[in-house]
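Engineer: quick one, fold the following:
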Amino acid sequence: MKKAVAIIILVLLIDQISKIYIKTNFLYGEEVVVFDWFRIHFIENNGMAWGAEFGGRTGKLFLTVFRLFAIGGIGYWLYTSVKKNAHNALIIAISLIFAGALGNIIDSVFYGVIFNTPYNETATLFAEEPYGELLYGKVVDMLYFPMWKGTLPEWFPYKGGEPFTFFNAIFNVADAAISIAVAILIIFNKKAFPKEEEITEITD
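Structural biologist: Below you'll find the model as predicted:
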């Protein structure tokens, strides 16, 4: 459990420090080119995958409340997995998922009441006139990897002849932690989720 907690704290610190720095030092939409294939690009969204929006204020509230319940379930999954002496791959993956989910929950729950959004200026932390309300904050994203830009060939299905960017998603450290966790679960699937007979052999 100590290792799991250490992973969670480390991911949360990197996630929140990077978000607060970007929010208070970048204008919305500002971009810094680190390499041709890696850029820091500041955007915000309501917290759904790929920046999707649905249901207005009601949808945002539902999403935030759902996440609060989900983080409780993930925490219980982590606790029971540690108690059952599960494989390290599973413990690390759940810890990353928990940290990633919690990192974005912090944005959704609190950022609306601690940041402002001035026009053509950087935001202020603990602003006197914040931009939103509790549970209605926006999630900060900044990691952008446009590895290839070009026009797809005409024969390409659906998008042939259109401009295309790979990879065009903009995300944050919390999102990256969840993605890494999913990759770990896929790569170490058999070790993370051993069959009953394998568990019996280990305990015998």
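
Engineer: contacts and neighbour counts: CA atoms only from here.
Structural biologist: Fine.

Engineer: spatially central residue for this protein, please.
Structural biologist: Per CA atoms, centre = their mean, the C-alpha nearest to the average position across the chain is that of Asp175, at 2.1 Å.

Engineer: can you pull out the helices in this protein?
Structural biologist: 2-25, 56-83, 88-114, 173-187, 189-192, 196-203 (DSSP state H).

Engineer: let's have these in JSON lines, adding distance to Phe38.
Structural biologist: Formatted as JSON lines, the helices of the chain follow (distance: least, CA to CA, whole Å):
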{"stretch": "helix 2-25", "distance to Phe38": "16"}
{"stretch": "helix 56-83", "distance to Phe38": "29"}
{"stretch": "helix 88-114", "distance to Phe38": "21"}
{"stretch": "helix 173-187", "distance to Phe38": "14"}
{"stretch": "helix 189-192", "distance to Phe38": "30"}
{"stretch": "helix 196-203", "distance to Phe38": "43"}
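
Engineer: so what's the residue nearest to the centre of the chain up against?
Structural biologist: Contact analysis of Asp175 by CA atoms under 8 Å, 6 or more residues apart in numbering lists 100-101.

Engineer: how far away is it from Ile199?
Structural biologist: Going from Asp175 to Ile199 by CA to CA, to the nearest Å gives 32 Å.

Engineer: what of Ser18?
Structural biologist: In this view, Ser18 and Ile199 are 41 Å apart by CA to CA.

Engineer: swap in Trp77?
Structural biologist: Trp77 is 18 Å from Ile199, by CA to CA.

Engineer: which one of the two is surrounded by more residues?
Structural biologist: Applying other CA atoms under 10 Å to Trp77 and Ile199 shows that Trp77 carries more neighbours, namely 16 against 12.

Engineer: the residue nearest to that one when sequence neighbours are not counted: what's it in contact with?
Structural biologist: Distances taken as CA to CA, 6 or more residues apart in numbering put Ile94 closest to Trp77, at 7.6 Å, once the chain neighbours are dropped. By CA under 8 Å, 6+ apart, the contact set of Ile94 is 74, 77-78, 181.

Engineer: please give the structure of this sequence too, so both can be compared:
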Amino acid sequence: MNIKKSVLLIVLILIIDQWSKIYIKTHFVLGESVDVFNWFKILFIENEGAAWGAKLSDILPISDSIGKLVLTVFRLFAIFGIGYWLYDVIKKESSKTLIVAVSLIFAGALGNILDSVFYGIIFNDSYNEVASLFSDEPYGKLFYGKVVDMLYFPMVDTTWPDWMPFFGGSNFRFFEPVFNIADTAISTGVGILLVFNKRAFKNEDDEAVLGPSEISEAQDALKE
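Structural biologist: You can find the predicted model right below:
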């Protein structure tokens, strides 16, 4: 897989991701939802932190504002790191599986960093109103944007039986996290690396395998 196909895949994911986020942001009030199926909803929420809404300020003795800035800067460094990884695997003509996986991870990471960096200065607030694109009254500052999430799959929404220890009577919902297209791309890329690990790193493994003559020379060298 060459760099042109990789870029095409990344651009395609970014277009779908950003289009879906901008559409939700400019058509939904925060917290509004639409039932597509019983097990699938479009639910508009905004994520100010990392995965599952976690915040650095919940872990470290820092303010929410500083925690948000640190997280955004970290994401920027991660983008450069993943971008170099993608460039390296393409340059080395690694397996198509590996290039596709890294391309998906890069596209997803870039999609979410666009929210974090720019959304705070191009949208107004979504509380009790539908936001406007390029608003005169943006809700935040550069690097302080919120990530837009909307895909929600509550495939199981029930209550634990009363007789069950510890959990009896409490609500159980699967799958509860709300995510977006960028998150899906990242998860898919990581999943490919985990499930198809041998295929993804096939070229690297092949290069590491020594032939009979190389093995013999290595054995002789060890004896000396």
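
Engineer: drop the TM-score for these two in here.
Structural biologist: TM-score of the superposed chains, computed with TM-score structural alignment, normalised by the length of the first structure, equals 0.93; 203 aligned residues with a CA RMSD of 2.0 Å.

Engineer: translate the residue nearest to Trp77 of the first structure into the numbering of the second structure.
Structural biologist: Alignment note (TM-score structural alignment): Ile94 of the first structure maps to Val102 of the second structure.

Engineer: the longest strand along the first structure aligns to what range in the second structure?
Structural biologist: Longest among the strand segments of the first structure by residue count, using DSSP state E, is strand 38-45. Per the alignment by TM-score structural alignment, strand 38-45 of the first structure matches residues 40-47 in the second structure.

Engineer: mean per-residue distance, that stretch to the first structure?
Structural biologist: Taken against the first structure, stretch 40-47 of the second structure registers an average deviation of 0.4 Å after superposition, with mean CA distance after the TM-score superposition for the first structure.

Engineer: can you report how many residues neighbour the counterpart of Tyr23 of the second structure in the first structure?
Structural biologist: Aligned by TM-score structural alignment, Tyr23 of the second structure pairs with Tyr21 of the first structure. Tyr21 of the first structure is flanked by 12 other residues according to other CA under 10 Å.

Engineer: again, but for Ala221 of the second structure
Structural biologist: Counted by other CA under 10 Å, the residues lying close to Ala221 of the second structure total 9.

Engineer: over to Tyr127 of the second structure?
Structural biologist: Quick note: Tyr127 of the second structure (other CA under 10 Å) scores 11 neighbours.

Engineer: quick one: it and Phe28 touch, right?
Structural biologist: No. Contact criterion CA atoms under 8 Å: Tyr127 of the second structure and Phe28 do not qualify, at 9.9 Å.

Engineer: translate Lys159 of the first structure into the numbering of the second structure.
Structural biologist: For Lys159 of the first structure, the residue aligned by TM-score structural alignment is Phe167.

Engineer: mind listing what its match touches?
Structural biologist: Phe167 of the second structure makes contact with 160-161, according to CA under 8 Å, 6+ apart.

Engineer: now do Val209 of the second structure
Structural biologist: So Val209 of the second structure contacts nothing (CA under 8 Å, 6+ apart).

Engineer: one more time with 10 Å, if that's ok
Structural biologist: By CA atoms under 10 Å, 6 or more residues apart in numbering, Val209 of the second structure lies in contact with Ile215.

Engineer: distance of it from Leu8 of the second structure?
Structural biologist: 33 Å.

Engineer: check Pro165 of the second structure too.
Structural biologist: 52 Å.

Engineer: more neighbours: which of those two?
Structural biologist: The residue with more neighbours, out of Pro165 of the second structure and Leu8, is Leu8; 12 against 9, by other CA under 10 Å.

Engineer: give me the aligned partner of the more buried one over in the first structure.
Structural biologist: Match for Leu8 of the second structure (TM-score structural alignment): Ala6.

Engineer: that match and Ser95 touch, don't they?
Structural biologist: Yes. Here Ala6 of the first structure reaches Ser95: they are 9.1 Å apart, a contact under CA atoms under 10 Å.

Engineer: so Asp125 of the second structure touches Phe134, yeah?
Structural biologist: No. In this structure Asp125 of the second structure lies outside contact range of Phe134 using CA under 10 Å: 11.6 Å.

Engineer: okay, these two: which has more neighbours?
Structural biologist: Asp125 (18 against 12).

Engineer: what does that one align to in the first structure?
Structural biologist: With TM-score structural alignment as the criterion, Asp125 of the second structure matches Thr117.

Engineer: quick one: contacts of the match of strand 38-45 of the first structure?
Structural biologist: Contacts for stretch 40-47 of the second structure (CA under 10 Å, 6+ apart): 21, 24-25, 27-36, 53-55, 115-116, 126, 145-155, 175, 178-179.
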